[in-house]
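J.: Sequence below, structure please.
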Amino acid sequence: MGQREQEQFIFANIFLLANKLQLIGDSLMEETTLKQWFLLIMIKTMQKEQPSISEISDFTGNTRQNTKKMLENLARKGYVTIEKSTVDNRALCVSLTEKCFEYFVVNEKSGNEFLDKVFKNIDKEKLTIVIEFFEQLFQNIDKFNGSKEVKYD
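T.: A predicted model of the protein is given here:
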């Protein structure tokens, strides 16, 4: 397989992998979808007390509209609160609730078991190569897209 075919293979398989992970993840989650869970994790990762919806959408690479819709669903379920910013009345700020943090604790074990199954028989060296690959891919996409570079520490 030539380089162009390898690139096409990888590109197509990223989408296939995302779809398969979403199907499996959605079937394992009780109150949230995999995308909603991911959004909650990303907000926690931001380590900002009350990020705005715009900041969250920039950080996660989603549109503001999609982010707001997911957050409204999560607010109805009690995982987040959405309030007007005290600094900027136009901005809506998001806070994770106690229910959200309890959800993280309750689902940690099943999440780890899921990861164990997904990454079974993949050694640390291969994981390191994939991490480096994705870091470079994100850098290339951010340059192509002209968007803000996001660090995934």
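
J.: all contacts plus neighbour counts: C-alpha atoms, from now on.
T.: Noted.

J.: measure the residue nearest the centre of the chain to residue 14 for me?
T.: Centroid check for the chain by Cα atoms, centre = their mean gives residue 38 as the closest residue, at 3.9 Å. Note on residue 38: its distance to residue 14, by Cα to Cα, to the nearest Å, is 17 Å.

J.: now the helices for the protein?
T.: Here the chain has its helices, by DSSP state H, at 3-28, 34-46, 53-60, 64-76, 98-118, 124-145.

J.: Show me what the third one is packed up against.
T.: The helices and strands touching helix 53-60, judged by 3 or more Cα pairs under 8 Å, 6 or more residues apart in numbering; DSSP states H and E, are helix 34-46, helix 64-76, strand 92-96.

J.: circling back: and among the helices of the chain, the most buried is which?
T.: By mean neighbour count, with neighbours taken as mean count of other Cα atoms under 10 Å, helix 53-60 ranks first of these at a mean of 19.

J.: quick one: that one to strand 92-96, angle?
T.: Helix 53-60 runs at 60 degrees relative to strand 92-96, counting by axes from the mean of the first three to the mean of the last three Cα atoms, to 10 degrees.

J.: one more to line up against the first:
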Amino acid sequence: MEISDMIKNFADKRDNQVRGIFASIFILQNRLQTVFDKADEYLTLKQFMLLTMIRFSHDEKTTFTHLGNLLGSSRQNAKKLALSLEKKGFIRITHEPNNKRNTLITMTAKADEYLEIVLEMHNQKLASIFNDYTDEEIKLFYGMITKLYAGVEREEQTEDE
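T.: The predicted structure follows:
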């Protein structure tokens, strides 16, 4: 079955459309990861995402738990990504002076230099991927993604209870 066949087969009813959206998100995540992994010889997309989250979390704690929550992954997966970034010289992993149980993650100058170069490549790829959308469609899509987050968070809370 081709993607176009799947899209056509799932277009008839709401339940099928929901299944088609879910399958498409899963497939697109894998395809986006492949596109960006091929474009960057130094970091995987997951490593890049963790690095950018560290960069923009300067006012918050950058613990493995916090970063795992931002990534939508476990603390252990965030730690594994962080250790690979540390090994490559992009971050430093230390402990809070007043609480040795809390890990702090900070970017190195190498990471800053790397991000200045690679962010432009990422911006160009994103612009290309979303080139077919009008500004209004982007705004609508962003609002729908926000609603999807709310639904996922609701399910996560239900599972935690």
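
J.: Work out the TM-score between the chains.
T.: The TM-score (TM-score structural alignment, normalised by the length of structure 1) is 0.90; 147 aligned residues with a Cα RMSD of 1.5 Å.

J.: Turn the helices of structure 1 into TSV, columns for distance to residue 86 of structure 1.
T.: Written out in TSV, the entries for the helices of structure 1 read as follows (distance: least, Cα to Cα, whole Å):
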stretch	distance to residue 86 of structure 1
helix 3-28	35
helix 34-46	19
helix 53-60	14
helix 64-76	19
helix 98-118	21
helix 124-145	31
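
J.: Quick one: closest of those to residue 87 of structure 1.
T.: Within the helices of structure 1, the stretch nearest residue 87 of structure 1 is helix 53-60; the backing value is 14.1 Å (Cα to Cα).

J.: Endpoint to endpoint, stretch 79-99 of structure 1 covers what distance?
T.: Between the start and the finish of stretch 79-99 of structure 1 there is a gap of 6 Å, counting by Cα to Cα.

J.: quick one: buried residues of that stretch?
T.: 79-82, 91-96 (16 or more other Cα atoms under 10 Å).

J.: Which part of structure 2 matches it?
T.: Applying TM-score structural alignment, one finds that stretch 79-99 of structure 1 aligns to the residue range 90-110 of structure 2.

J.: ok, now stretch 33-48 of structure 1?
T.: Applying TM-score structural alignment, one finds that stretch 33-48 of structure 1 aligns to the residue range 44-59 of structure 2.

J.: same thing with stretch 110-124 of structure 1?
T.: Correspondence between stretch 110-124 of structure 1 and structure 2 is established over residues 121-135, with TM-score structural alignment as the criterion.

J.: Show me the two of the buried residues of stretch 79-99 of structure 1 that sit farthest apart.
T.: Using Cα to Cα, those span at most 19.4 Å, a distance reached by 79 and 91.

J.: give me every residue that touches residue 59 of structure 2.
T.: By Cα atoms under 8 Å, 6 or more residues apart in numbering, the contact list for residue 59 of structure 2 is empty.

J.: Between the two ends of stretch 56-65 of structure 1, how far is it?
T.: First residue to last in stretch 56-65 of structure 1 (Cα to Cα) measures 11 Å.
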